[in-house]
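> this one's structure only:
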């Protein structure tokens, strides 16, 4: 029945008799009735309130039913309201015209109440079913959007977890290797340093004792004089202390290398700790020293360090060292790529470099590290993808596509900082790290 939904129907009719007949018939069926005498009034009422159906007379003064129907269907606010045209004419062409304008049915005058109610009831039910279908579709689309968002979040979380696992395993393996090397260096260096201290004292004592012999025996036997000349005793006595001092400098250098290795491989605590970023950068450069040196394909890569006055930064040291290694390593790769096809002489005339600059941020609340190179550079399209998981421009087997993704995760997720890149083809690249103090 019509009245179960309390549908609202607009009757557009300029004939008061027909208007009264339709209104009475529909009111008895439980419908809410609104009335309009012309097309202009009908459009205004349709836009101002919720209507379930419109009964529209074709022949009216001024704007006829066809034009009224066309305007109603063109307006987004009223286009979905079903329109039944009312006419005393039985011209097929008029019916086709009305249906082509968007009307759903025709009622022919004089009206038969039962037929009118039956047709209205059918179209109201169709409208109700259509609205229910639209609601269900909207609900389904909403659920699809929500589910898609959930899956996207889950995928992003999984990728982050994978990055964390890869980074953790990579740093753990590298850290164990470097720490093991540092430990193995420490033992013999400690032994050598301890014995050098005693050896230098012994050598000084022996030389002093030898000098006393020379003073006490100004004319030693010929055999001793010949042996002294053979071993160049005077030069030996002068050079031996220098040799001992040189050995001490060498052991000190090895000791510093060992300390740098330990700095690079240090295990992070559960909480961030104060750390000298310059130590981290220097230890990373030490690890990569073999790649910076000259080889058969190119001269050595010059490292330019412009360190500012930075305080200790509260961070996860080994993770930031991993970021430094990824960025500096990528710079070396870019330089190697740019060097391909150039002669050694050309490269010596146009040397390659990596510049590392540190400074306080403009606000004074952050440390800024810039790592630049004059390598092959990259296009804007590649720049938009370089931090994507598994994206790489390197040949198969040369790159994994996770180094920069891990670096961004470490800087932005673990340290609440920012990592960005600017580059142009054949003009090198510059990576900028900002870490809050």
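All right, it came through fine. This one's a predicted model, so the numbers in the text were calculated from it and none came from an experiment.
> going by C-alpha atoms from here, please, whenever you check contacts or count neighbours.
Will do.
> any chance you could map the strands in the stretch 201-350 of the chain?
Here the stretch 201-350 of the chain has its strands, by DSSP state E, counting those that start in this stretch, at 273-275, 302-306, 313-315.
> and these as JSON lines, adding mean neighbour count and distance to residue 243?
Formatted as JSON lines, these follow (neighbours: other C-alpha atoms under 10 Å; distance: least, C-alpha to C-alpha, whole Å):
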{"stretch": "strand 273-275", "mean neighbour count": "14", "distance to residue 243": "37"}
{"stretch": "strand 302-306", "mean neighbour count": "14", "distance to residue 243": "31"}
{"stretch": "strand 313-315", "mean neighbour count": "19", "distance to residue 243": "41"}
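> and residue 279, what does it touch?
Shown here is residue 279, whose contacts under the criterion C-alpha atoms under 8 Å, 6 or more residues apart in numbering are 260, 263.
> distance of it relative to residue 430?
Spatial separation of residue 279 from residue 430 under the definition C-alpha to C-alpha, to the nearest Å is 21 Å.
> out of the strands of the stretch 201-350 of the chain, which comes closest to residue 100?
When the strands of the stretch 201-350 of the chain are compared by C-alpha to C-alpha, strand 313-315 sits nearest residue 100, at 71.5 Å.
> the closest one packs against which elements?
For strand 313-315, the helices and strands in contact under the criterion 3 or more C-alpha pairs under 8 Å, 6 or more residues apart in numbering; DSSP states H and E are strand 273-275.
> how far away from the center of its chain is the strand it packs on?
26 Å (C-alpha atoms, centre = their mean, to the nearest Å).
> hang on, the earlier thing: and residue 28, which of the strands of the stretch 201-350 of the chain is closest to it?
Using C-alpha to C-alpha, the strands of the stretch 201-350 of the chain put strand 313-315 closest to residue 28, at 79.5 Å.
> how far off centre is the closest one?
Averaging C-alpha positions (C-alpha atoms, centre = their mean) puts strand 313-315 23 Å from its chain's average.
> and for stretch 211-225?
The chain centroid and the centroid of stretch 211-225 are separated by 80 Å under C-alpha atoms, centre = their mean.
> would CSV of the strands of the stretch 201-350 of the chain with distance to residue 77 be doable?
Formatted as CSV, those follow (distance: least, C-alpha to C-alpha, whole Å):
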stretch, distance to residue 77
strand 273-275, 62
strand 302-306, 66
strand 313-315, 58
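> which among those strands is found nearest to residue 163?
Across the strands of the stretch 201-350 of the chain, residue 163 has its closest neighbour in strand 313-315 (18.7 Å, C-alpha to C-alpha).
> how much space separates residue 235 from residue 179?
Relative to residue 179, and taking C-alpha to C-alpha, residue 235 is found at 42 Å.
> what's the answer for residue 163, then?
Relative to residue 179, and taking C-alpha to C-alpha, residue 163 is found at 23 Å.
> and the residue nearest to the spatial centre of the chain, how far from residue 157?
Within the chain, the residue whose C-alpha comes closest to the C-alpha centroid is residue 387; the distance, by C-alpha atoms, centre = their mean, is 5.7 Å. When C-alpha to C-alpha is the yardstick, residue 387 and residue 157 sit 16 Å from each other.
> and the comparison structure, right after this:
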């Protein structure tokens, strides 16, 4: 007859020494490990400390009887999945129905027949092992499906976002070039016209009344000064648009099949440029200060586009956290800030820390932040994939680490470390 292997133990609960002796002998004959409890209270304590694979539970015991012991074991999340077989001399249907309704899986009648004890225990150990095996297969399959789903979403998001941003940057190039290339000659023409007007003024210090009135109505001196300011503003504005275009092109580099040596500071700065509109003051909300404390980083071998997506997720989350804190009136007199720190640690890994001074994350939620589809945001505000994808990119694609440190009321910090 096939033996049922077990790495755990069977708990026998009975206050009768004779019953304990018979049951112990039956289990020992099959090589099964077992422990003994002589009352319900000690059985509950033992099972909670070390979960048995099966419990043989006497119904009629002093103090807490078998039915109450079963009820408490099934009410405890730690022991609720342990199969319970009642051992009893009660043969009435009502007692059996009560036992099954409390969660028992079987009955072994007294007086015991060793062969019946062994047969029933073997069947339920096999069922328990099959159940555990199936549960593990389901968990593994679910994890694999979730991982595949996250990867597909990540690739789709990267591809779509990269194409969209690259297209916008490309379309911006022509009008930007047109504006920036025409500002210098426009400045030269204006300077020449200004000089010409000054020469006319020197040659004809007393022009006719018609010209004098026109100059007065136009306020020529103000116009000439204002044109200088307008040209300067155009120059500054066009340079900012150029920087944004460069940032968009840098951010949209997918290079998904190849790792390239990259300047991660450039990736962070490009992301901040794209998020600039969200950092500015908005209505009653003050502007968010970004404090950069950059160390001296070497170029890092990485998937550039994917690392930029990590920065985008973490920085956008920090902004969301600060917006939420301000909306809830929990910032008091604090200025909303994001601190970005970079350095190389003793393990020769680049460490990037992105911290906000928002309301923080409760400990019970912190443990689940990197789970696929888990989100703390209201319905319609988040997919629950951002941090999961970021974690996958850092940990699985770059052999790095991603940790979160948070204190309610003080803020949250995400720390990334990837090998150089």
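Great, that's in hand. Worth saying up front: this structure is predicted, and the values here are computed from it rather than measured.
> quick one on the thing from earlier: what lines up against the residue nearest to the centre of structure 1 once you look at structure 2?
Matched across to structure 2, residue 387 of structure 1 falls on residue 370, judged by TM-score structural alignment.
> confirm that match sits in a strand?
No. Using DSSP: H, G, I helix; E, B strand; the rest coil, the secondary structure at residue 370 of structure 2 is coil, not a strand.
> which ones are touching residue 238 of structure 2?
176, 179, 180.
> that one -> structure 1?
Under the alignment by TM-score structural alignment, residue 238 of structure 2 pairs with residue 251 in structure 1.
> if I look at that match, how far off is residue 437 of structure 1?
From residue 251 of structure 1 over to residue 437 of structure 1 the distance is 36 Å, taken as C-alpha to C-alpha.
> and the longest helix for structure 2?
helix 114-203 (DSSP state H).
> next, the distance between the ends of stretch 271-284 of structure 2.
In terms of C-alpha to C-alpha, the two terminal residues of stretch 271-284 of structure 2 are separated by 25 Å.
> of the contacts of residue 238 of structure 2, keep whichever come out buried.
176, 180 (16 or more other C-alpha atoms under 10 Å).
> mapped onto structure 1, which of the contacts of residue 238 of structure 2 are still contacts?
Counting by both residues aligned by TM-score structural alignment, their matches' C-alpha atoms under 8 Å, the contacts of residue 238 of structure 2 that remain in contact in structure 1 are 176, 179, 180.
> the first one -> structure 1?
For residue 176 of structure 2, the aligned position in structure 1 is residue 189, judged by TM-score structural alignment.
> mind listing what its match touches?
When contacts are counted by C-alpha under 8 Å, 6+ apart, residue 189 of structure 1 is found next to 251, 254, 255.
> and for residue 307 of structure 2?
Residues touching residue 307 of structure 2, when contacts are defined by C-alpha under 8 Å, 6+ apart, comprise 267, 393, 394.
> give the aligned equivalent of it in structure 1.
Pairing criterion TM-score structural alignment: the partner of residue 307 of structure 2 within structure 1 is identified as residue 320.
> measure that match to residue 279 of structure 1 for me?
11 Å.
> thinking again about what came up before, please identify which of the contacts of residue 307 of structure 2 is nearest to residue 295 of structure 2.
Sorting the contacts of residue 307 of structure 2 by distance to residue 295 of structure 2 puts residue 267 at the head of the list, at 14.6 Å, by C-alpha to C-alpha.
> nearest residue to residue 362 of structure 2 in space, please, no chain neighbours.
Distances taken as C-alpha to C-alpha, 6 or more residues apart in numbering put residue 408 closest to residue 362 of structure 2, at 6.2 Å, once the chain neighbours are dropped.
> that neighbour -> structure 1?
With TM-score structural alignment as the criterion, residue 408 of structure 2 pairs with residue 425.
> and its match, how many neighbours does it have?
One way to gauge burial is a neighbour count; for residue 425 of structure 1, by other C-alpha atoms under 10 Å, it gives 12.
> hmm, residue 378 and it touching each other?
Yes. Contact status for residue 425 of structure 1 versus residue 378: in contact at 4.5 Å, counting by C-alpha atoms under 8 Å.
> for burial, what's the neighbour tally of whichever residue in structure 2 pairs up with residue 226 of structure 1?
For residue 226 of structure 1, the equivalent position in structure 2 is taken to be residue 213, counting by TM-score structural alignment. Summarising burial for residue 213 of structure 2: neighbours were counted as other C-alpha under 10 Å, giving 12.
> now do residue 116 of structure 2
By the criterion of other C-alpha under 10 Å, residue 116 of structure 2 has 13 neighbours.
> what sits closest to it if chain neighbours are left out?
Taking C-alpha to C-alpha, 6+ apart, and ignoring the residues beside it in sequence, residue 116 of structure 2 has residue 108 as its nearest neighbour in space, at 7.8 Å.
> doesn't that neighbour belong to a helix?
No. The secondary structure assignment for residue 108 of structure 2 gives strand rather than a helix, going by three-state DSSP.
> that one pairs with which position in structure 1?
Aligned counterpart of residue 108 of structure 2 in structure 1: none (TM-score structural alignment).
> what strand or helix carries residue 434 of structure 1?
strand 429-436 (DSSP states H and E).
> I misspoke; the intended subject was residue 341 of structure 2.
Assigning secondary structure by DSSP H and E places residue 341 of structure 2 in strand 337-344.
> residue 56 of structure 1 too?
For residue 56 of structure 1, the host element (DSSP H and E) is strand 53-57.
> which strands or helices does whatever helix or strand comes next after that strand pack on?
Tracing the chain past strand 53-57 of structure 1, the next element assigned as helix or strand by DSSP H and E is helix 65-74. Other elements packing on helix 65-74 of structure 1 under the criterion 3+ C-alpha pairs under 8 Å, 6+ apart are helix 39-48, strand 53-57, helix 92-100.
> out of those, nearest to residue 116 of structure 1?
Taking these one by one with C-alpha to C-alpha, strand 53-57 is closest: 10.1 Å.
> which helices and strands does that closest one pack with?
strand 8-12, helix 65-74, strand 83-87.
> quick check: angle from it to strand 83-87?
Put simply, strand 53-57 of structure 1 runs at 20 degrees to strand 83-87, going by axes from the mean of the first three to the mean of the last three C-alpha atoms, to 10 degrees.
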